[in-house]
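[1] Need a 3D model of the following:
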Amino acid sequence: MEGIFNIIFFVAIGFGIIQIVMIIKFMKQIALSLLFVFLLFSCLPAEKKNEGVKTLEQALTVAGNCPNAKDSLILGFNFGMDSCQTIYMVDSLVKVGKLFRENNRLKYAFNITPFCYKPVMTFTYTNDTLSKVSLVFLNEEKHPVELIKNAVTANIFKPLSNKGYKSYKEKNPFGIDDYYFIKNNTAISLNSYEHFVIMSYSNAIVDMKEKQRKDKEQTLKTQQTLSDL
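    As a prediction, the model looks like this:
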């Protein structure tokens, strides 16, 4: 009987050690990703990051006043496509294996070091014209959300910079850094939430018009409330 207890004891210890090793491994990955992203954003010359503007808000304002450049987005989509063109392109990408459907969701195999994620791809239209392409990382692999966001940021930073995108970061309401890349009227954002990460390609022109509409609507509501007093 004592031998059995000894076996159980050592098995439990071994399992505990494995769990600790896995936790340490994840912590190292998070730390390395955070360090790499920090170095990327802090070492980049200020004139390259902030050429002509000083803040993210200013950069988005400039982008919102740009002509619709119809730059190529992920997988070749662009902000000049209507819904029919977008659906046709999606079907073509599925046929060649670039996109796939799983559990009634359209997904993309996002292969980055050290993992392969399968984010859900969604499309938003404004007046039947593509205005946003989003990749939703649902954390199906059970990786820490910050690890996902920092790993994605670390891998996309160089190729986007080479394409002429300017980089910015801003703290979200939770005090965590979110990352942005802007070129012409395209604004790419990486935002983390409690259980998922969203990477979006947005048309800054459409975003600005929507913001102005909401601001005007809120102003009218405020004026109405004040007049009711």
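
[2] only C-alpha atoms for contact and neighbour calcs from this point on.
    OK.

[3] what helix or strand does Ser167 sit in?
    strand 166-171 (DSSP states H and E).

[4] Using the three-state scheme, assign the spatially most central residue of the chain.
    Centroid-nearest residue in the chain, with CA atoms, centre = their mean: Met199, separated by 2.1 Å. Put simply, Met199 is strand when judged by DSSP: H, G, I helix; E, B strand; the rest coil.

[5] residues in contact with the residue nearest to Ile188 when sequence neighbours are not counted?
    What sits nearest to Ile188 in space, not counting adjacent residues and going by CA to CA, 6 or more residues apart in numbering, is Tyr201, at 4.6 Å. With contact taken as CA atoms under 8 Å, 6 or more residues apart in numbering, Tyr201 is in contact with 73, 132-134, 186-189.

[6] which of the residues you listed count as buried?
    Buried subset of these (neighbour count, 16 or more other CA atoms under 10 Å): 132-134, 186-189.

[7] nearest to Glu210, of the residues you listed?
    Lys132 (12.9 Å; CA to CA).

[8] Quick one: distance of the longest helix out of those in the chain to the chain centre.
    Ordering each helix of the chain by length in residues (DSSP state H) puts helix 2-43 first. Taking the mean of its C-alpha atoms, helix 2-43 sits 27 Å from the chain's own mean (CA atoms, centre = their mean, to the nearest Å).

[9] now for that helix, which elements pack on it?
    With contacts taken as 3 or more CA pairs under 8 Å, 6 or more residues apart in numbering; DSSP states H and E, helix 2-43 sits against helix 145-162.

[10] for the helix it packs on, the distance to its chain's centre please.
    On CA atoms, centre = their mean, the centre of helix 145-162 falls 9 Å from the chain's centre.

[11] Counting neighbours, show which residues of it come out buried.
    Residues 145-155, 157, 160-161 are the ones in helix 145-162 that count as buried (16+ other CA under 10 Å).

[12] Which elements pack onto the strand holding Ser167?
    Checking 3+ CA pairs under 8 Å, 6+ apart, strand 166-171 ends up next to helix 46-49, helix 56-64, strand 177-183.

[13] Next, the structure of the following sequence, for comparison with the previous one:
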Amino acid sequence: MTDHLGSLSELKRGLLSDQIYELMKTMIKDGTLAPGEQLVESQLAKRMQVSQAPVRDALKQLAHEGLVSHVRHLGNFVASYSDEEVAQARFARAELEAIAGRLACGRLTPEARTQLSGLIERMHEAADAKDLGAFREFDFVFHRSVIEAGGNSYLPRWWDIIEPGLRSMHVLGDPAFEGDWHEVADWHKSLLDLLDGDDPDAAAALFRAHAAGTLLPEREAGDAAAGDAAQSR
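    As a prediction, the model looks like this:
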């Protein structure tokens, strides 16, 4: 009986640390916990009204994923990123999305197209409401949905690895962007139009350009995509 009770105790601790991990991950992703902010186990445990053990477990998992940095003798901090790391994240995302755009081109199911079109409409609604948080969520869902539509089971797993970093670095849906968010939503319509076509090279080029953060107007982005596609042939 004692062994079973011990196992149950560990299970409860594991479930609790998972919940704390998810909560802290969300707080890092939405900026509640800012890059460089120190994460003190005792303070977090008191704030969440739990013991320090599951908080410690959650911090270890977040550190493993690169969202938390442990500095010897100083403690844990929300990861901050150098310009080089941001550039590397942008490059990784661009190449991943280029692959996804190529694979999804001409393969969208009616259900997938309806979902993507609906997400663009919701982006416009969020832009009207000046709700950047909602806009960013619809933006992330749009891109992950395209990755899923490509049919390669490994790509969504890779996206899940880099998404937290993309969020905390603001590589996607940068809050500092001062342009027209309706225009950003319209760029997604251009991406969707290419997925409906039969030119995987053009789809890959435009997805790569969009993900690279060039934020070109629709006509220029299309021209750039066509040029890139021509060079790749």
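
[14] care to give me the TM-score?
    Here the TM-score for the pair of chains, by TM-score structural alignment, normalised by the length of the first structure, is 0.31; 120 aligned residues with a CA RMSD of 5.8 Å.

[15] element containing the closest residue to Ala63 of the second structure other than its chain neighbours, please.
    Ranked by CA to CA, 6+ apart and with sequence neighbours excluded, the top spatial neighbour of Ala63 of the second structure is Ser69, at 5.7 Å. With secondary structure defined by DSSP H and E, Ser69 of the second structure is part of strand 68-71.

[16] What residues sit buried inside that strand?
    Quick answer for strand 68-71 of the second structure (16+ other CA under 10 Å): 68-70.

[17] next helix or strand past it?
    strand 75-78.

[18] and that next one, which residues are buried?
    76-78.

[19] now for that strand, which elements pack on it?
    Judged by 3+ CA pairs under 8 Å, 6+ apart, the packing partners of strand 75-78 of the second structure are strand 38-39, strand 68-71.

[20] Quick one: neighbours of the residue lying closest to Ser134 of the first structure once chain neighbours are set aside, just the number.
    Distance criterion CA to CA, 6+ apart; nearest residue to Ser134 of the first structure, sequence neighbours excluded, is Ser200 at 4.2 Å. Counted with other CA atoms under 10 Å, residues neighbouring Ser200 of the first structure total 22.

[21] Provide the count of other residues in contact range of Ala209 of the second structure.
    Ala209 of the second structure has 22 nearby residues by other CA under 10 Å.

[22] Run through who's touching the strand holding Ser167 of the first structure.
    Strand 166-171 of the first structure is contacted from outside by 41, 48-50, 55-56, 161, 177-183, using CA under 8 Å, 6+ apart.

[23] Just the buried subset of those residues, written out for ChimeraX, thanks.
    Entered in ChimeraX, the line below selects the buried ones among those, by 16+ other CA under 10 Å:
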select :41,49,50,56,161,177,178,179,180,181,182,183
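
[24] wait, isn't Ala134 of the second structure in contact with His124?
    No. Look at Ala134 of the second structure against His124 with CA atoms under 8 Å: they stay out of range, at 10.4 Å.

[25] Neighbour count: the two, which is higher?
    His124 (19 against 16).

[26] can you confirm the more buried one is in a helix?
    Yes. Checked against three-state DSSP, His124 of the second structure lies within a helix.

[27] List the contacts of it.
    With contacts defined as CA under 8 Å, 6+ apart, His124 of the second structure is in contact with 181-182, 185.

[28] What is the nearest of the buried residues of strand 68-71 of the second structure to Glu84 of the second structure?
    Closest to Glu84 of the second structure, out of all of the buried residues of strand 68-71 of the second structure and judged by CA to CA, is Ser69, at 16.9 Å.

[29] Now for the closest one: which residues touch it?
    63, 76-79.

[30] What of Ser202 of the first structure?
    Ser202 of the first structure sits in contact with 131-133, 186-188, where contact means CA under 8 Å, 6+ apart.

[31] top strand in the first structure by residue count?
    When the first structure is parsed with DSSP state E, its longest strand is strand 129-137.

[32] coming back round to it: kindly reformat the helices and strands packed on strand 75-78 of the second structure as JSON lines containing distance to Asp201 of the second structure.
    Shown next, in JSON lines, are those (distance: least, CA to CA, whole Å):
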{"stretch": "strand 38-39", "distance to Asp201 of the second structure": "45"}
{"stretch": "strand 68-71", "distance to Asp201 of the second structure": "38"}
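
[33] right, and those - which one's nearest Gly118 of the second structure?
    Among those, the nearest to Gly118 of the second structure by CA to CA is strand 68-71 (34.6 Å).

[34] residue ranges for the helices of the second structure, please.
    2-29, 41-48, 52-64, 83-104, 110-128, 132-149, 154-169, 181-195, 200-211, 218-232.

[35] Quickly compare the ones you listed and say which is most buried.
    helix 200-211 (a mean of 26; mean count of other CA atoms under 10 Å).

[36] other SSEs contacting that one?
    helix 83-104, helix 181-195, helix 218-232.

[37] now the ones you listed as JSON lines including distance to Ile120 of the second structure?
    Shown next, in JSON lines, are these (distance: least, CA to CA, whole Å):
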{"stretch": "helix 83-104", "distance to Ile120 of the second structure": "17"}
{"stretch": "helix 181-195", "distance to Ile120 of the second structure": "6"}
{"stretch": "helix 218-232", "distance to Ile120 of the second structure": "15"}
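
[38] Can you say which of the ones you listed is nearest to Val55 of the second structure?
    Closest approach to Val55 of the second structure among those is made by helix 83-104 (27.1 Å; CA to CA).

[39] Between helix 154-169 and the closest one, find me the angle.
    Using axes from the mean of the first three to the mean of the last three CA atoms, to 10 degrees, the direction of helix 83-104 of the second structure lies 150 degrees away from that of helix 154-169.
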